[in-house]
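Visitor: Whatever this is, show me its structure:
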Amino acid sequence: MPAEDAELIASVPPELLPPPEGPVADRPVWAGRPPKRRERGDSYRWLCYQDGYRAAARHRGGYRIVSKPALPEELSPYQKSLDRLAAATIYDEMARATVRDEVWALTQLLWAHAELVAKVAALKARAAHVNAGAILGSPTQTLDAAGSAIADRIRRMEYYVQTVQAAEAEQAAVEHEVQRASLQPLLRGEALQYSGEALDLLARASGGSLAPQLPAPPRKADPPERDPLPALQRKAGDLVERIQAMGADAPPDLAVAARHLKHWLER
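Guide: You can find the predicted model right below:
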């Protein structure tokens, strides 16, 4: 089944999944009333369970629920390694399927090893006051050998994933280089085209104005005097000087006017 469907089914508690046989309800009884808002909490959990329930109904008979055992502390690093391998990014479909199957097989071996270790530990506790050291030593040594074999397979799988990822990275680099090489002539052609258009634009811009008979710019007007009195005083002073320069030849009216202007200027 698709990985996303498997994740949805795994998100639903096993006791809430549809029955293995018989009719399947559109909405399971345990779902209760549909949520009104998509918010985290009971409503969000209801939506997740509903999608998982539907996926389980579609693939009924094609999956089985496996309970994950509690691993001892010494086996926890191996489980983390398997989780990293399961989440590794691999683009090759066959390699990805191989890693997925091997990770699942190793996961089952690790869980079985943990269960057997727990059983042997319980047996040792029961035989604490019985002289059974030789008998209990055999499964312990075999379990150690099995754990070493599982660890060796995990290391080989990690090396395989690293090799595949390196090969895919190298292939991607080669494809990028080929694409870059094929793109260079296209870029060069576009650059030449744009260069020709830029030269044409430069020639059009340097050819002068398209309207040679432009009207002359208007003459700049003198700013108006803020205070007209100084201008009048200057004109009156010039007029008095001209009349005085005429001397005795000045008409009587002008001579009288010059005296009045001079008196006004001296005030």
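
Visitor: use CA for all of it now, contacts and neighbours both
Guide: OK.

Visitor: which residue packs closest to Leu110, ignoring adjacent ones?
Guide: Closest residue to Leu110 in three dimensions, ignoring its sequence neighbours and counting by Cα to Cα, 6 or more residues apart in numbering: Ile150, at 7.2 Å.

Visitor: contacting residues around that neighbour?
Guide: The neighbourhood of Ile150, defined by Cα atoms under 8 Å, 6 or more residues apart in numbering, consists of 106, 109-110.

Visitor: Let's compare: structure for the following, please.
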Amino acid sequence: MAASAAFAACKPPAPQIVRETVEVPVEVTKQVVVTQEPYIESQLPVKVSRDKVYVVDQIFRYSVVNNYNLWVSGPPSPTRQGFCFDTLWYIDQQTGEWINSLAKEKPAYNDDFTQMTVKLREGVYWSDGVEFTADDVVFTINTLKGNPGMLWSAEMALYVQEVTAPDKYTVLFTLKQPNPRFHYFLTARYNAVYMMPKHVWETVQDPKTFAFFPPVSLGAYVYEDSDPAGYWELYKRRDDWQRTTPGIITGKPGPEYILTIFYGG
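Guide: As a prediction, this is how the structure comes out:
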């Protein structure tokens, strides 16, 4: 008995059972389903690749379409003159900087401001390949003078006695009275006397009804397409943009296409 009791006393204590929750990481394969967004075509109204078109907000809908006669009242021109037309000088609307455009330098007046001499920039061409020269300036002024009711006709008749071309790139204005600011009629900040292509207009019977469409362009762009309802117009950069004043002055081409569009409102 004693031995059994002693042996029992020597038995190791019963082990304690410890229960612990252990999180074991389990590799899970997750299937991700990618839904491809449907391709949406450009919402522009023209069939030209979107990356080639620069879009400009058109401030209102054209009430008169397919008419580029900017020398009569009626056809609106919030953007047309900047793409297809040109004049002698410009004033930068933001900086006030004077920009020589078709004229290569500022006007030169005689001592009593009754004559103004303009030296033209050489190497400027109309979009049909005809060179712009002093003859175009003379023709434009005389056409306005001789056709009352056209835009600027009253001003040209009031101030201009005679306009001549001493040579291919020189224009001489003889004024009826001293006017040291006559050049402002040929300087665009918002509007000005834009040049006519003599070789197109000299055969026109009535310049006040001539639509001049499609226009022969003196700017860096030519007319390409338009909305019959007047909501948009598309212009294409000329292949010979280097022969326009924007190309000559900047040395850089603009976008291949420019779309002006009126969104309403």
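
Visitor: Need the TM-score from the superposition.
Guide: TM-score for the superposed pair, counting by TM-score structural alignment, normalised by the length of the second structure: 0.19. Supporting figures: 86 aligned residues with a Cα RMSD of 6.2 Å.

Visitor: ok so, going back, counting neighbours, which of the contacts of Ile150 of the first structure comes out on top?
Guide: Across the contacts of Ile150 of the first structure, the neighbour count under other Cα atoms under 10 Å reaches its highest value at Leu110, namely 23 neighbours.

Visitor: Which secondary structure state does that one sit in?
Guide: Following DSSP: H, G, I helix; E, B strand; the rest coil, the label given to Leu110 of the first structure is helix.

Visitor: just checking, what's the longest strand in the second structure?
Guide: For the second structure, the strand reaching the highest residue count under DSSP state E is reported as strand 160-167.

Visitor: So what touches that one?
Guide: Applying Cα under 8 Å, 6+ apart, the external contacts of strand 160-167 of the second structure come out as 134-135, 138, 141-142, 171-176.

Visitor: mind listing what's buried in that strand?
Guide: By neighbour count with 16 or more other Cα atoms under 10 Å, strand 160-167 of the second structure contains the buried residues 160, 162-165.

Visitor: Just name the closest of those residues to Ser4 of the second structure, please.
Guide: For those, the minimum distance to Ser4 of the second structure (Cα to Cα) is 142.6 Å, reached by Ala165.

Visitor: ok, the closest one to Ala2 of the second structure distance?
Guide: Here the criterion is Cα to Cα, to the nearest Å. By it, Ala165 of the second structure lies 146 Å from Ala2 of the second structure.

Visitor: From the buried residues of strand 160-167 of the second structure, pick the one nearest Asn100 of the second structure.
Guide: Comparing those against Asn100 of the second structure with Cα to Cα picks out Ala165 as the nearest, at 19.1 Å.

Visitor: Quick one: name whatever helix or strand follows the longest strand of the second structure.
Guide: Toward the C-terminus, strand 160-167 of the second structure is succeeded by strand 170-175 as the next helix or strand (DSSP states H and E).

Visitor: what helices or strands is that following strand leaning on?
Guide: If contacts are counted by 3 or more Cα pairs under 8 Å, 6 or more residues apart in numbering; DSSP states H and E, strand 170-175 of the second structure sits against strand 115-119, helix 134-145, strand 160-167.

Visitor: can you put the ones you listed in a markdown table and add distance to Thr260 of the second structure?
Guide: A markdown table is the format used below for those (distance: least, Cα to Cα, whole Å):
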| stretch | distance to Thr260 of the second structure |
| --- | --- |
| strand 115-119 | 33 |
| helix 134-145 | 28 |
| strand 160-167 | 36 |
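
Visitor: mind listing the helices for the first structure?
Guide: Taking DSSP state H as the criterion, the first structure carries its helices at 3-10, 42-58, 76-86, 93-126, 133-206, 228-246, 252-266.

Visitor: contacting residues around Ala86 of the first structure?
Guide: For Ala86 of the first structure, counting by Cα under 8 Å, 6+ apart, the contacting residues are 99-100, 103.
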